[in-house]
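>>> what follows is a predicted protein model with its sequence.
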Amino acid sequence: MATRAAPVFDDLQHASRDALAAEQLHRLKWSVRHAHENVSHFRAACAARGVAPGDLKQLSDLALFPFARKGDFREHYPFGMFAVPQDRVARIHASSGTTGKPTIVGYTQGDLDRWADLVARSLLAAGARPGDVLHNAYGYGLFTGGLGLHDGGQKAGLAVVPASGGQTERQVQLIVDLKPRVIACTPSYMLVLAEALERAGVDPRATALRIGIHGAEPWSDEMRREIEARMGTAALDIYGLSEVMGPGVAMERVDARGALTLWEDHFYPEIVSPETGEPVPDGTRGELVLTTLTKEAVPLIRYRTGDLSTLLPAVEGSPMRRLERLLGRTDDMLIVRGVNLFPRQIEELILDHPALAPHYRIDVRRDGPMDHLSITVEALAGVDDDACAGARAVLGHRIKDRLGLSAEVVIAVAGAVARSEGKARRVFDHRPR
């Protein structure tokens, strides 16, 4: 039986850098004008800054325009950021809100088609091929991960198993019986599935899985090595965020690992200083700012993602620049006794120790005027008390040596740290706001 044909995308993936830049400017002018004409908040922000769409004559002129922020969605809830009438909105998604109100985003049918194209492009770049079975364990519903990967998988010619999140034992059965070659889920849930396979007496490396598409939370190179060692897969990073589109904004190519190719024909990137908002040169770490170039329902100009990364050169044969794998988010950063700390830095130290499992939590409390940092991490099954004591001492020393912080380290038994079926929650900050 013949396999389905892979989709054909535009030629910009293989265009020259000059040709890509020319198309970016053309699309950028449209997006800025579209937002200015149809989103009153953006029009007012431009007026306050003294700029108008006509001021955009070259790509560098984008820096003249105001930033968009997540708070704008809350202030203009639910539909104030939309640029099309409701009869053109084909789907609505939402991300969780910190004040009780979710962030509402919408898509025209054209937006959904382009989104499916970009996710399909991402899957093919990861090594998936038409006819593969994709086990999609991202949550379906308002979260963009499930339906985003589903539509893109179908567009790429894959047979999609809509497993969604949860029912882990059932997912084990599906993985064993349906023999998917590709799996999509958060990296933390991939390790939950590895444990469940082992409990069921199945060697995770003996399944048909060969490609893992993992995103929606920052994860370290050490966690990647852990997943690959236990599952026998190529664990690849996918990036996206609900406000901009969803998964498929950037993808780690199987032939260019270590950074993610950003699909610059649809998203124009900047890196700015988190403190000042001023653009920094390529190769400098800072906050990622994205401008949508083709989004109809909710165009975003200079959206501050809160994600910390570095813009890197394109690989040979592609005009599109790459993103360093995310260090974390600006709002994930903890300041403990004056030291800036990201959960990923703790994770790297944990997974560098052979007696420790990749399941941990970070608690921060305030005792009087002092912050108190506590790390609870599981020991691997079968590790004895002496080895646990040694691991506790080593991890505490490494945190002090590498990060400049003293921390209480608690080594827990296997299974003691709560598992997540979606995005893992690592940090519990108990300090008064």
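Received the coordinates, thanks. Numbers count the residues shown, from 1 in each chain.
>>> going forward, measure contacts between C-alpha atoms and count neighbours the same way
Will do.
>>> helix or strand right after the helix or strand that contains residue 268?
Following DSSP states H and E, one finds residue 268 within strand 267-272. Going down the chain from strand 267-272, the next helix or strand is strand 286-292, by DSSP H and E.
>>> can you give the distance of the helix or strand just after that next one from its chain's centre?
Sequence-wise, the next helix or strand downstream of strand 286-292 (DSSP H and E) is strand 303-309. The chain centre lies 11 Å from the centre of strand 303-309; the measure is Cα atoms, centre = their mean, to the nearest Å.
>>> next secondary structure after strand 303-309?
Downstream of strand 303-309, the next assigned helix or strand under DSSP H and E is strand 311-312.
>>> for that next one, packing partners?
Using 3 or more Cα pairs under 8 Å, 6 or more residues apart in numbering; DSSP states H and E, the elements in contact with strand 311-312 are strand 322-324.
>>> what helices and strands are in contact with the strand it packs on?
If you count contacts as 3+ Cα pairs under 8 Å, 6+ apart, strand 322-324 packs onto strand 256-262, strand 311-312.
>>> now render those as JSON lines, adding distance to residue 131.
Shown next, in JSON lines, are these (distance: least, Cα to Cα, whole Å):
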{"stretch": "strand 256-262", "distance to residue 131": "23"}
{"stretch": "strand 311-312", "distance to residue 131": "33"}
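>>> turn these into CSV, including distance to residue 174 and mean neighbour count.
Formatted as CSV, these follow (distance: least, Cα to Cα, whole Å; neighbours: other Cα atoms under 10 Å):
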stretch, distance to residue 174, mean neighbour count
strand 256-262, 29, 21
strand 311-312, 39, 22
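>>> got another, please set it beside the one above:
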Amino acid sequence: MRVLSGLRRGETLPREELRELQLVRLKALLARVYERVPFYRRKMDEAGVKPEDIRSLEDIRHLPFTTKEDLRENYPFGLFAVPLKDVVRLHASSGTTGKPTVVGYTRRDLNLWAELVARIVRMAGVGRGDVAQICFSYALFTGGFGLHAGLERVGATVIPAAAGNTERHVRLMQDFGTTVLVGTPSYILHIAEVARQMGVDPRCLRVRKALCGAEPWSEGMRAEIERVWGIEAYDNYGLSEIIGPGVAGECLERRGLHINEDHFLVEVVNPETGEPLPVGEKGELVFTTLTKEALPLIRYRTRDLSRLLPDPCPCGRTTIRMERVMGRTDDMLIIRGVNVFPSQIEEVLTGIPGLAPHYQIIVDRKGYLDELEIQVELAQEGFTGSYEDLESLEETVRHRLQSVLSITPKVKLLEYGSLTRSTGKAKRVIDRRRGGEG
């Protein structure tokens, strides 16, 4: 058992006391949004629910959901619960598929955000004396700013290196003695590639931990990061609409991500019916923000698929944990009537020796039939076997994917470095049936 020192009270409250706190905060939230946000007042009136009707946490199921489409339809500030003069920071999504979703923060929201990120940073064993290099964008995306504030709060030295210019990242690590990398799993792997191209062994740098987020990743991807860097990699979870990073993170036990439940009420629902599921069943994560001022959200549907882990954690925290995100409902591909998630494919590929963790999923339609092609790179050390060995590896990949997906994909083995690397979220899927990337 690794009981950590310095735990905050909100992380160790007895479960009954925590639930009482959540209910008090939920009631205050509902009264406030009903009064200040016309959208929620209208939605609750249409559902025939008043704030005073919510007498228990279970009653939350009577409240309507909030979706990303609701934020877009109320663009830019229609869901804010405070006047714009009280908003000190704005962030937004890219808006590549329509109007962006806009999120705002009051001064108190920013302080809360920094403290919640500080929690997940401490969970991973990062603090004073660490030199943290942030490889996230510092634009409207929340990741860079959120981790930056939380890392400073725990006393770490922060290098706001941002994304891109990967060779500079390597030089900064050498010159500044970086001990913690912060970025997407795919980009952290790419930095290791570039380091080797520069003649630098990533394992010989001072980096000891990576804080990874902003994209789904498998245990196989974690294992590859830890192998090439010689470090420990920790998962963290957040989304801009809820607050940004800081919603949940892994402790040193790495048995799921602790959710900051004193500030977020979590549910898992059936993604098709919206009905709440029992604890432990896989479904869509739904969050209610209990303490945010500028943009409080009620029952926000994340589209992220996971399940809750209620068993006590040896670290001493009492907050419920979530399993790492298994995929998204809007990432799911339906191919010949079969549901396929990119995370399933990644888990298979990263478990096969001889392959690199770089792949592309291509879906096309020939005539009336869907076709699935998996392009995956060979490992960096290169393929030194015969043509027959190459065919055997390709067949192994095809067979293992078929056993997991229940459909037989085409498999194309590529030379290492063939696929485009991304400095942000990796683009894994090209769905030509709809003429774009997923």
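Good, I have the coordinates. Since the model is a prediction, treat every value here as computed from it, not as a measurement.
>>> sorry, back to before: how far off centre is the strand holding residue 268 of structure 1?
A distance of 16 Å separates the centroid of the chain from that of strand 267-272 of structure 1, by Cα atoms, centre = their mean.
>>> looking at the helices and strands packed on strand 322-324 of structure 1, which is nearest to residue 171 of structure 1?
Proximity to residue 171 of structure 1 (Cα to Cα) singles out strand 256-262 among those, at 27.9 Å.
>>> on that earlier part again, nearest to residue 385 of structure 1 among the helices and strands packed on strand 322-324 of structure 1 would be which one?
Per Cα to Cα, nearest to residue 385 of structure 1 of those: strand 256-262, 36.7 Å.
>>> ok, the aligned partner of residue 166 of structure 2 in structure 1 - how many residues close by?
Under the alignment (TM-score structural alignment), residue 166 of structure 2 pairs with residue 168 of structure 1. The local packing of residue 168 of structure 1 (other Cα atoms under 10 Å) involves 19 other residues.
>>> quick one, what contacts residue 168 of structure 1?
Residues in contact with residue 168 of structure 1 (Cα atoms under 8 Å, 6 or more residues apart in numbering) are 193, 196.
>>> still on that earlier bit, what does the strand holding residue 268 of structure 1 contact?
Strand 267-272 of structure 1 has contacts (Cα under 8 Å, 6+ apart) with 24, 249, 278-282, 284-294, 309-311.
>>> buried subset of the residues you listed?
Buried members of the contacts of strand 267-272 of structure 1, scored by 16 or more other Cα atoms under 10 Å, are 24, 249, 279-280, 285-294, 309-311.
>>> trace residue 72 of structure 2 over to structure 1, please.
Aligned against structure 1 by TM-score structural alignment, residue 72 of structure 2 finds its counterpart in residue 74.
>>> repeat for residue 412 of structure 2
Counting by TM-score structural alignment, residue 412 of structure 2 lines up with residue 410 in structure 1.
>>> next secondary structure element downstream of the helix or strand in which its match is found?
For residue 410 of structure 1, the element it lies in under DSSP H and E is strand 408-412. Proceeding N to C from strand 408-412 of structure 1, the next assigned helix or strand is strand 427-429, under DSSP H and E.
>>> same for that following strand, what does it pack against?
On a contact count with 3+ Cα pairs under 8 Å, 6+ apart, strand 427-429 of structure 1 meets strand 356-367.
>>> equivalent range in structure 2 for the strand it packs on?
Counting by TM-score structural alignment, strand 356-367 of structure 1 corresponds to residues 355-366.
>>> need the contact partners of the matching stretch.
With Cα under 8 Å, 6+ apart as the test, stretch 355-366 of structure 2 has contacts from 221, 224, 342, 346, 349-350, 370-380, 416, 419, 427-433.
>>> just the buried residues of that stretch, please?
355, 356, 357, 358, 359, 360, 361, 362, 363, 364.
>>> for the counterpart of residue 226 of structure 1 in structure 2, what are its contacts?
Here residue 226 of structure 1 is matched to residue 224 in structure 2, going by TM-score structural alignment. Under the criterion of Cα under 8 Å, 6+ apart, the neighbours of residue 224 of structure 2 are 350, 357.
>>> hang on, the earlier thing: so the match of residue 72 of structure 2 is in which element?
Residue 74 of structure 1 belongs to helix 70-75 when assigned by DSSP H and E.
>>> what's the mean deviation for the longest helix along structure 1 versus structure 2?
Assignment by DSSP state H gives helix 17-38 as the longest helix of structure 1. Superposing on structure 2 and averaging over aligned pairs (mean Cα distance after the TM-score superposition for structure 1), helix 17-38 of structure 1 comes out at 1.2 Å.
>>> rewinding a little: check the mean deviation of the match of strand 356-367 of structure 1 from structure 1.
Mean deviation for stretch 355-366 of structure 2: 0.6 Å (mean Cα distance after the TM-score superposition for structure 1).
>>> wait, residue 144 of structure 1 touches residue 243, no?
No: shown here, residue 144 of structure 1 and residue 243 do not form a contact pair, counting by Cα atoms under 8 Å, at 9.8 Å.
>>> show me which positions of the strand holding residue 410 of structure 1 end up buried.
409, 410, 411, 412.
>>> for stretch 329-341 of structure 2, same thing?
Within stretch 329-341 of structure 2, the residues scored as buried using 16+ other Cα under 10 Å are 329, 333, 335, 340, 341.
>>> contacting residues for the last one?
Each residue near residue 341 of structure 2 by Cα under 8 Å, 6+ apart is listed here: 327, 328, 331, 332, 333.
>>> and what of the fourth one?
By Cα under 8 Å, 6+ apart, the contact list for residue 340 of structure 2 reads 332, 333, 334, 405.
>>> can you confirm the third one is in a strand?
Looking back up the chat, that one is residue 334 of structure 2. Yes: counting by DSSP: H, G, I helix; E, B strand; the rest coil, residue 334 of structure 2 is part of a strand.
>>> how near is it to residue 432 of structure 2?
As judged by Cα to Cα, to the nearest Å, residue 334 of structure 2 and residue 432 of structure 2 stand 13 Å apart.
>>> same question for residue 88 of structure 2.
Taking Cα to Cα as the measure, residue 88 of structure 2 falls 42 Å from residue 432 of structure 2.
>>> same deal with residue 13 of structure 2?
Distance of residue 13 of structure 2 to residue 432 of structure 2, given as Cα to Cα: 50 Å.
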